[in-house]
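# below is the sequence, then the predicted model.
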Amino acid sequence: MPPTSNPPVTAVVAMTPSGVIGLEGTMPWRLRQDLQRFKRMTMGGVLVMGRKTFDSIGRALPGRRTIVVSRQPDLSYQSVDVASSPDAALQMGGQAPIYVVGGAEIYRQLIDRCDQIFLTRVLSGVAGDTELELDLSDFRTVEQFRVPAGPADAVPTEFFRMVRKRRSENS
């Protein structure tokens, strides 16, 4: 029997150029096109998120398995798995593609395990109370496009698909 490989792990994050990812427990923008892209990209996969992120969504998203990372051992949600650590969440994910979807602490703990990043840069100076600083030097952009502001999205965005560089590319 051939050895099994680990499933791909992808961080999916929307943030401003200054690193804002949240305000009062929610995203401080409404980007319909980005949410539609998020749904298309993650459908059939496993979403790994922190408890606060899950609480802000309020439910498991259809068509995707949800694993919530929490230090609370007795935490339980309907139709959601709970992991005691980010590593445990990755192990629980099985062989389906895994999408790390927040919040800031989960991104920081799992970025070194990610094979790629789907980054939406929200081109806005919106203020927030949750920020994220990502070191993207180990990743290279393989796809990039701009989405102008319009009826669906109040502010313009840029989308980047970035993949982890091979060791030879980092030298």
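Perfect, thanks for sending it.

# only C-alpha atoms from now on, for both contacts and neighbour counts.
OK.

# so where do the strands sit in this protein?
9-15, 20-22, 46-50, 65-69, 81-83, 98-100, 116-122, 130-131, 139-147, 157-164 (DSSP state E).

# who does the fourth one touch, helix- and strand-wise?
Right, strand 65-69. In terms of contacts (3 or more C-alpha pairs under 8 Å, 6 or more residues apart in numbering; DSSP states H and E), strand 65-69 is packed against strand 46-50, helix 51-57, strand 81-83, helix 86-92.

# dropping in the other structure now:
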Amino acid sequence: MLTIIAAAAENNALGKDNQLVWHLPDDFKRFKAITSGHYIVMGRKTFESFPKPLPNRTHIIITRQKDYEVPEGCLLASSLQKAIDLCPKNEEIFIIGGGEIYKQSIEIADKIDLTRVHTTIEADTFFPEIDTKKWELVFEEFHSKDEKHDYDFTFLTYVKR
């Protein structure tokens, strides 16, 4: 199963200057719980936005750079399809960004785990539109802003129709 996991504002903003534009600890906890123990597929810029590889996950980094050096335990692929081919066949695989990789994967994904951040924010990277004719909302959980979260947000899960 191919699952896209992302956090996007109401205008589909994902980030700016290769950084997230909010800090939502509960979203980070959910991301960790959902992706731990799995293969995570990402573009090079997304990988480079991390201080180090995320623990307890196998990273597959997509880049066209032939001589790109990856840390031990990380895998390299030159395309989304080649990245998917490196993953175990009967396990859930997570697409974790960035914008271009989401765009390439939305047609072939089986599920979307989206954190909808209830704000409109300036960004340079965006999540693709979710076509509700192709995707069915099967889970929705609202969270109010609080002392740790500057924005209201909703966890949403979509499955392909």
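The structure has been received and is ready for your questions. Because the structure is a prediction, the values reported are computed rather than measured.

# TM-score for this pair?
The TM-score (TM-score structural alignment, normalised by the length of the second structure) is 0.94; 158 aligned residues with a C-alpha RMSD of 1.1 Å.

# what does residue 64 of the first structure align to in the second structure?
Taking TM-score structural alignment as the alignment basis, one finds that residue 64 of the first structure is matched in the second structure by residue 57.

# burial count for that match?
Counted with other C-alpha atoms under 10 Å, the burial measure for residue 57 of the second structure works out to 16 neighbours.

# correct me, but residue 136 of the second structure touches residue 159?
Yes. Between residue 136 of the second structure and residue 159 there is a contact at 5.4 Å, judged by C-alpha atoms under 8 Å.

# please name the residues that touch residue 1 of the second structure.
The neighbourhood of residue 1 of the second structure, defined by C-alpha atoms under 8 Å, 6 or more residues apart in numbering, consists of 90-93, 109-111.

# now restrict those to buried residues only.
92-93, 109-111 (16 or more other C-alpha atoms under 10 Å).

# still on that earlier bit, of the contacts of residue 1 of the second structure, closest to residue 65 of the second structure?
The nearest member of these to residue 65 of the second structure, counting by C-alpha to C-alpha, is residue 93 at 23.1 Å.

# wait, which of the helices and strands packed on strand 65-69 of the first structure is closest to residue 15 of the first structure?
Closest approach to residue 15 of the first structure among those (C-alpha to C-alpha): helix 51-57, 14.7 Å.

# just the buried positions in that closest one, please.
Buried residues in helix 51-57 of the first structure, defined by neighbour count with 16+ other C-alpha under 10 Å: 51-54.

# what's the closest non-adjacent residue to the residue mapped onto residue 46 of the second structure from the first structure?
With TM-score structural alignment as the criterion, residue 46 of the second structure lines up with residue 53 in the first structure. The shortest distance from residue 53 of the first structure to any residue other than its chain neighbours is 5.7 Å, reached at residue 103 (C-alpha to C-alpha, 6 or more residues apart in numbering).

# still on that earlier bit, and of the helices and strands packed on strand 65-69 of the first structure, who's closest to residue 149 of the first structure?
In terms of C-alpha to C-alpha, the element of those nearest to residue 149 of the first structure is helix 51-57, at 24.3 Å.

# average gap between the closest one and the second structure?
Taking mean C-alpha distance after the TM-score superposition for the first structure, the mean distance separating helix 51-57 of the first structure from the aligned residues in the second structure is 0.5 Å.

# for that helix, the distance to its chain's centre please.
Relative to its parent chain, helix 51-57 of the first structure has a centroid offset of 13 Å by C-alpha atoms, centre = their mean, to the nearest Å.
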